[in-house]
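Colleague: Provided below for reference: sequence and predicted model.
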Amino acid sequence: MEETTPDLSGFLRNFRAVAEAAEHAVGETDGVRFATVVAEHLGGPIGDMAIVGEEVPNHRYADWDTALGLLAAADPDGREVGVSGGEMRFHHSLSDFVGAAFVRFGVGQVDYVSLPVGHDERRRAIGFGVRLFRYKGEPVGVLQRQANRRFGQEYGSVEVICADRDLATALVEEARGLATEHSVLRGQVVTFDETGYGDESGGMSFLARPEVTADQVILPADSLARIVQHVTGIAEHAALLRRHGQHLKRGLLLYGPPGTGKTHTVRHVIHRSPGHTVIVLAGTALRFVSLAAAVARHLQPAIVVLEDCDLVAEDRSFGAGPKPLLFEVLDAMDGLDADADVTFLLTTNRVETLERALVERPGRIDLAVEIPLPDPSGRRRLLELYAGDIAYSDAALADAARRTEGVTASFAKELMRRAVLEAAVAGEEPGDAHLTRALDTLMGERETTTRALLGHAGAAPLGFGGAQPGVHR
């Protein structure tokens, strides 16, 4: 059989024809070549231009859009242009847009996106487009591109093109500083989590700053003052402490049984720190502690809240490496300078678990405060707090406080809800009788498991290490 030789020259001719057809189609659709517009703005051949790029994490994209907007606003003749080409655009860089041999991109519409910049607050930003303006008197072009996981782009990007590489580098450096100075994260309460395709905030969510006042936090005398002083007091006197060579970075541990109000206390601390950037991590989100520490360093004064650290203190499956995630947390704390005005605020239900790890890495926690079960006075105050505007008698509240030794704030809150429900079912206004009936029910044998789940120290339900009525262990 006669062998056939592949017609390579014919293949190349056909490929060139297809490429020229695509180029012609783009040109026909968009009219004006993108490269021509950029070259005219820059005032010289594209081949003589330098391009400097920077990756932008998606949770910082709004910051960079703000920064570049400020730089561009200094030129009253600046403008924004888009790039045509449909989805093909997402596979090419700025150098491709201005110098592709086979596909000539045209000028298109700028892609704008709506980004979260606060709790229930959004603003428009360039998602894909180019700013053409003068920077320090010289023409520059800046391509902004938001991350797009659909096309394998985990990070956003900024690319600067101009005749002078040093000028392009200076623009990126100034934009980086402005992005931090004007960050939309500054003074906000945020959290990080895993996200899927199309997430516009890069796995970051803005949270409302809690409205928890001091009279809503029931703790032993002076405990709350010690906690707040360690966070806000150091921040208020940061300049004096620095002048005398004292460190600002601090670690605060709140420990105690479940349901005693550790998270509630944290919410009050956040309420008392309106000028602080707060990053809240809990559960598997603790894996983002290095990212949280980096954000805190840039946007100090800051608080990094790490809730329920005992859950991952010894679980090696959460960390990025072979060591428990708690040590990732401690490494992140170590990575900040001593004069960083950053508080690491940890909570735990099992302080003994953390103690073993913290002993191996001493000095990271400089204040530990117990959030204990409330005493009789504390229980009375909790009942009054959760009663709201219901006027129970002093005798009824005193009796409830006496009978509820060992309960938590969670128990008191549920008790008051049940009292109101008792009244609603009876078609009556809530009163002492409804409170007494609700308490009788909650303290009864049938509610042993419920009490345990609400944090009652004296309840040990079946399967939780104790016994139910009729069951002996």
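Modeller: Looks like it came in fine.
Colleague: C-alpha only now, for contacts and for neighbours.
Modeller: Noted.
Colleague: who are the contact partners of the residue lying closest to residue 109 once chain neighbours are set aside?
Modeller: Leaving aside its sequence neighbours, residue 109 sits nearest to residue 82 (Cα to Cα, 6 or more residues apart in numbering; 4.5 Å). Under the criterion of Cα atoms under 8 Å, 6 or more residues apart in numbering, the contact list for residue 82 reads 107-111, 128-130.
Colleague: got another, please set it beside the one above:
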Amino acid sequence: MVEFLPMKLSDLTTSEGKHVVQLAPVQRQGIDIGEDEPYPSINNGIWLIAIDDDMPAAVMLSKFLTRYGPMVQVEIGHLPNELGHAFAKRFLRTIQAQGKSYYRNKAVSFESTEFGGTQETMRVHKLPAVSRNDVVLSKATMAQLDTHIFDFVKCREELKRLGQSGRKGILLHGHPGTGKTHVVHYIAANLPEHTKVLVAGAPPQIIAGSRPGLDTRGDRHRRCRGVLIGSSAVAEPLAAGSVDLSGPPSLQK
């Protein structure tokens, strides 16, 4: 059964008639996290918890569907005191950190359906492993990739600590068949502990709005493809410049 509204803790005590919440067997949905087996995620559930063995608390998980795709709501009920507030903050931080770890060093995408533009569940992709020896580019172009991607990543945290921007973006441009997608695979495969967000088939103005880190375009009339690469669950753009794969390499700041 598809739910279009989230279930709340108050529904357990205030609902009447046909809207009364009823007990039912646990239902799970397999979520693709890029492993051999999908993660068996519970659709709706409530956990009764004792904080420090004596203070009651409750956690409710509810999945529901919106026009923008499936959503998840987590509601925490606790007594109005410091111990209860601390538990709620710690619980939310824990599940946020755990969620990030599921997609670390993986490639994911968010796709829209043709009907109404609603988004599907995030999909995990397996990108090919591409080594440096598999990339045929000039030494000057490879040096640009090293400087503006790999060397930048090594200094990224120090730059942020000094108040500098931790974001950069690289634009790969050239004629079809010059290896733009292959270079993207090489970069993605050699940035461990980074999340890759693939963007495919979107109009250029939409790509620009999403601030892509790596964008590949054959010509101005083609639809864009790209990939965001970041060190968190929500990818941050990495690098800013231009690398021409069809002629003399150029870099624009």
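Modeller: Cool, got the structure. Worth saying up front: this structure is predicted, and the values here are computed from it rather than measured.
Colleague: so after superposing, what's the score?
Modeller: After superposition, the two chains reach a TM-score (TM-score structural alignment, normalised by the length of structure 2) of 0.73; 226 aligned residues with a Cα RMSD of 3.6 Å.
Colleague: residue 93 of structure 2: how many residues sit nearby?
Modeller: Neighbourhood size, residue 93 of structure 2 [other Cα atoms under 10 Å]: 12.
Colleague: and residue 175 of structure 1, by the same measure?
Modeller: Residues lying near residue 175 of structure 1 (other Cα under 10 Å) number 21.
Colleague: secondary structure element for it?
Modeller: helix 165-181 (DSSP states H and E).
Colleague: the next helix or strand after that helix vs structure 2 - mean distance after superposition?
Modeller: Remark: after helix 165-181 of structure 1, the chain's next helix or strand is strand 189-192, criterion DSSP H and E. Compared with structure 2 after the fit, strand 189-192 of structure 1 shows a mean deviation of 0.9 Å (mean Cα distance after the TM-score superposition for structure 1).
Colleague: what does strand 189-192 of structure 1 contact?
Modeller: So strand 189-192 of structure 1 is contacted by 203-209, 277-281, 285, 288 (Cα under 8 Å, 6+ apart).
Colleague: what do we get in structure 2 for the residue nearest to residue 109 of structure 1?
Modeller: Per TM-score structural alignment, there is no equivalent position to residue 82 of structure 1 in structure 2.
Colleague: does residue 82 of structure 1 count as helix, strand or coil?
Modeller: strand (DSSP: H, G, I helix; E, B strand; the rest coil).
Colleague: longest helix anywhere in structure 1?
Modeller: Taking DSSP state H as the criterion, structure 1 has its longest helix at helix 8-30.
Colleague: so the helix or strand following it corresponds to what in structure 2?
Modeller: Per DSSP H and E, the first helix or strand lying C-terminal to helix 8-30 of structure 1 is helix 34-42. Using TM-score structural alignment, helix 34-42 of structure 1 corresponds to no residues of structure 2.
Colleague: what do you get for stretch 211-224 of structure 1?
Modeller: Under TM-score structural alignment, the alignment places stretch 211-224 of structure 1 onto residues 129-142 of structure 2.
Colleague: show the buried residues in the contacts of strand 189-192 of structure 1.
Modeller: By neighbour count, with 16 or more other Cα atoms under 10 Å, these hold 204-207, 209, 277-281, 285, 288 as buried.
Colleague: for residue 333 of structure 1, state which of those residues is nearest.
Modeller: If you rank those by distance to residue 333 of structure 1 using Cα to Cα, residue 288 comes first, at 12.8 Å.
Colleague: residue 209 of structure 2 maps to what in structure 1?
Modeller: Per TM-score structural alignment, residue 209 of structure 2 is aligned with residue 328.
Colleague: relative to residue 304 of structure 1, how far out is that match?
Modeller: 14 Å (Cα to Cα, to the nearest Å).
Colleague: between these two, which one's more packed in?
Modeller: More crowded of residue 328 of structure 1 and residue 304, by other Cα under 10 Å: residue 304, with 25 against 21.
Colleague: tell me who's in contact with the more buried one.
Modeller: For residue 304 of structure 1, the contacting residues are 278-281, 292-293, 296, 342-345, by Cα under 8 Å, 6+ apart.
Colleague: corresponding residue for it in structure 2?
Modeller: When structure 2 is aligned by TM-score structural alignment, no residue sits opposite residue 304 of structure 1.
Colleague: check which element follows the longest strand anywhere in structure 1 along the chain.
Modeller: Ranked by residue count under DSSP state E, the longest strand found in structure 1 is strand 121-135. Counting by DSSP H and E, the next helix or strand C-terminal to strand 121-135 of structure 1 is strand 138-145.
Colleague: which residues of the stretch 51-200 of structure 2 fall in helices?
Modeller: Under the criterion DSSP state H, counting those that start in this stretch, helices of the stretch 51-200 of structure 2 are mapped to 82-102, 139-145, 151-161, 180-189.
Colleague: want to try CSV for these, with distance to residue 13 of structure 2 as columns?
Modeller: Below are the helices of the stretch 51-200 of structure 2 laid out as CSV (distance: least, Cα to Cα, whole Å):
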stretch, distance to residue 13 of structure 2
helix 82-102, 21
helix 139-145, 59
helix 151-161, 49
helix 180-189, 50
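Colleague: can you give me the neighbour number for residue 104 of structure 2?
Modeller: The tally of other residues near residue 104 of structure 2 (other Cα under 10 Å) stands at 18.
Colleague: report the contact partners of the nearest residue in space to residue 422 of structure 1 that is not next to it in sequence.
Modeller: Closest residue to residue 422 of structure 1 apart from its sequence neighbours, by Cα to Cα, 6+ apart: residue 434 at 5.7 Å. Going by Cα under 8 Å, 6+ apart, residue 434 of structure 1 touches 419-420, 422-423.
Colleague: and the helix or strand where residue 434 of structure 1 lies, which stretch of structure 2?
Modeller: Using DSSP H and E, residue 434 of structure 1 sits in helix 432-442. No residues of structure 2 are matched to helix 432-442 of structure 1 when aligned by TM-score structural alignment.
Colleague: immediately after that helix, which helix or strand?
Modeller: helix 448-453.
Colleague: give me the neighbour count for residue 201 of structure 2.
Modeller: By other Cα under 10 Å, neighbour count at residue 201 of structure 2 equals 12.
Colleague: sorry, slip of the keys, the one I care about is residue 272 of structure 1.
Modeller: Neighbour count for residue 272 of structure 1, taken as other Cα under 10 Å: 19.
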